[in-house]
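J.: pasting the sequence and the predicted coordinates here, then a few questions.
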Amino acid sequence: MTKYNELQVNSHKSRKRVGRGISAGGGKTAGRGTKGQNARTGKKLRAMFQGGQNGIVSAVPKARGFKSLRAPAQVVYSDRLNGLKGEVDNFALYEADLIMTPFYTVKVISRGELTAKITLKTQGASKSVIAALEKAGGSFEKVAAPLQKSAKEAEAEDEAK
C-alpha cells in the first residue's frame, strides 16, 4: 500500500489531444457525445445561459449603488502619538506599529489627551487633533502619501550607495 508521502506526483499533466483517430483514444466524437448543441463546433454560451429561459439570471437582483475602489484611510488615534517625538510621518507611524503600511493615506483622529510636542506630517487630521497639537506646542502639515518604489528603483538606489 502506498503512502501519501511516497506518491509519484507529476506537477504538469499534458492535455488530452482529442479528435486524432480511434487508436488515440479520443477519436470520432472527441468526448462530446453524440449530436445536440454541445456537440457542435462554435458553441459558445454565456455562463448563465439556460436554454433561452431566464432562470437564475432574473432571480438575482442587479447590484445597485456605488462601491468605491479607493482604499479607506488608515486611522491613528491621537492618544497613541504621546510616545513619539520630533517629526512624525507615515514611516515613523509604521515603525511604531500604528499603521499597516506607510504607503497609504493616514488620518489622525482625536481620542484621549495629546501631550506630545510633535510635528505631524500626514495626509489628514481632524480639527480637534490640530488644535490639540498646537496647544501642546506642535504643528500639523498635510503631505501626500509616499509612493512605493518599484524593485528596480530600490535596486538602483542600493547600487548608488
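T.: Thanks, I have it.

J.: when you work out contacts or count neighbours from here on, use the C-alpha atoms and nothing else.
T.: Noted.

J.: which residues touch stretch 47-56?
T.: Contact with stretch 47-56 is made by V57, as judged by Cα atoms under 8 Å, 6 or more residues apart in numbering.

J.: chain center to that stretch: distance?
T.: 32 Å (Cα atoms, centre = their mean, to the nearest Å).

J.: list the buried ones in that stretch?
T.: Within stretch 47-56, no residue counts as buried by 16 or more other Cα atoms under 10 Å.

J.: show me the contacts for the spatially most central residue of the chain.
T.: Central residue of the chain (Cα atoms, centre = their mean): A71, 9.0 Å from the mean position. By Cα under 8 Å, 6+ apart, the contact set of A71 is Y104.

J.: separation between it and T105?
T.: 8 Å (Cα to Cα, to the nearest Å).

J.: now swap in G86 and tell me
T.: In terms of Cα to Cα, G86 sits 21 Å off from T105.

J.: more crowded one of the two?
T.: T105 (20 against 12; other Cα atoms under 10 Å).

J.: test my guess that the more buried one contacts Q123.
T.: Yes: contact criterion Cα atoms under 8 Å: T105 and Q123 qualify, at 5.8 Å.

J.: please compare the first structure with the one that follows:
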Amino acid sequence: MELNSIKPADGAKRARRRVGRGIGSGLGKTAGRGHKGQKSRSGGYHKVGFEGGQMPLQRRLPKRGFKSQRLRFNAEVTLTALEKLGLAEVDLLALKQAGLVADLAKVVKVIKSGSLSKAVKLNGIGATVGAKAAIEAAGGSVA
C-alpha cells in the first residue's frame, strides 16, 4: 500500500444532494421543501423553543434557584470528627489526609455538632461561634 493509493471504502462517501437543478433530477422546482409556508422560504424558520405562538415551555415553568459552583471548594467538619481524629494540631492538609474533607476543599469550617473533650488547635480553619466556644472550653484554640 502506498500513500497515493489510499482511498475511502466503496460507498463511504456519497455525493451531496444538488437541489433545484431541473425536473429530471427529482429535486427540481421546490427542491424538496414542499409548497409554500414558512419552512419553504429562504431564511424563514423559527427560533429554538418556538411553539407557534403558544407560551413556550421554558417560559411556562417557574424560575427556581441558583447553585454556586464555589460551593464545591467549601467543606464542613464536626466536633465529633475532630474528637475521633485525635490530633493536637489540625490544619487543612491533616483533614485531607484523614479523608474528612474532599481534596478539592479550600475553605473548611468546624461546626458545632457533637462534643469535644480534647484540646485541639486549629490552623487555617474557621469555626462557627458555637464550635469556637466548645473548642476553647476544651482547652483548644482557633487561629
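T.: Here it is on my side, so go on. What you are looking at is a predicted structure, and each value in this text was computed from that prediction instead of being measured.

J.: Three-state assignment for the residue nearest to the centre of the first structure, please.
T.: coil (DSSP: H, G, I helix; E, B strand; the rest coil).

J.: over to K84 of the second structure?
T.: helix.

J.: count of residues packed around it?
T.: Neighbours of K84 of the second structure (other Cα under 10 Å): 10.

J.: again, but for G124 of the second structure
T.: G124 of the second structure - counted by other Cα under 10 Å - has 12 other residues nearby.

J.: in what helix or strand does it lie?
T.: Counting by DSSP states H and E, no helix or strand carries G124 of the second structure.

J.: quick one: contacts for it?
T.: Contacts of G124 of the second structure (Cα under 8 Å, 6+ apart): 91-92, 143.

J.: show me what the longest helix along the second structure is packed up against.
T.: The helix spanning the most residues in the second structure, taking DSSP state H as the definition, is helix 129-137. On a contact count with 3 or more Cα pairs under 8 Å, 6 or more residues apart in numbering; DSSP states H and E, helix 129-137 of the second structure meets strand 107-111, strand 141-142.

J.: where does the shortest one end up in the first structure?
T.: The alignment of strand 141-142 of the second structure onto the first structure (TM-score structural alignment) spans residues 139-140.

J.: for the longest one, same thing?
T.: Against the first structure, the aligned range for strand 107-111 of the second structure is residues 105-109 (TM-score structural alignment).

J.: what's next to that stretch, contact-wise?
T.: Residues contacting stretch 105-109 of the first structure (Cα under 8 Å, 6+ apart): 72-78, 90, 122-126, 129, 145.

J.: which residues in the second structure form strands?
T.: For the second structure, applying DSSP state E gives strands covering 74-78, 89-90, 107-111, 121-122, 126-127, 141-142.

J.: just give me how far the fourth one sits from the chain centre.
T.: On the basis of Cα atoms, centre = their mean, strand 121-122 of the second structure sits 34 Å off its chain's mean C-alpha point.

J.: any idea how far Q53 of the first structure lies from Q37 of the first structure?
T.: On the measure of Cα to Cα, Q53 of the first structure and Q37 of the first structure end up 16 Å apart.

J.: could you find the closest non-adjacent residue to L100 of the second structure?
T.: Once flanking residues are discounted, L100 of the second structure sits nearest to V77: 7.1 Å by Cα to Cα, 6 or more residues apart in numbering.

J.: ok, now which ones touch that neighbour?
T.: 100-101, 108-111 are the contacts of V77 of the second structure under Cα under 8 Å, 6+ apart.
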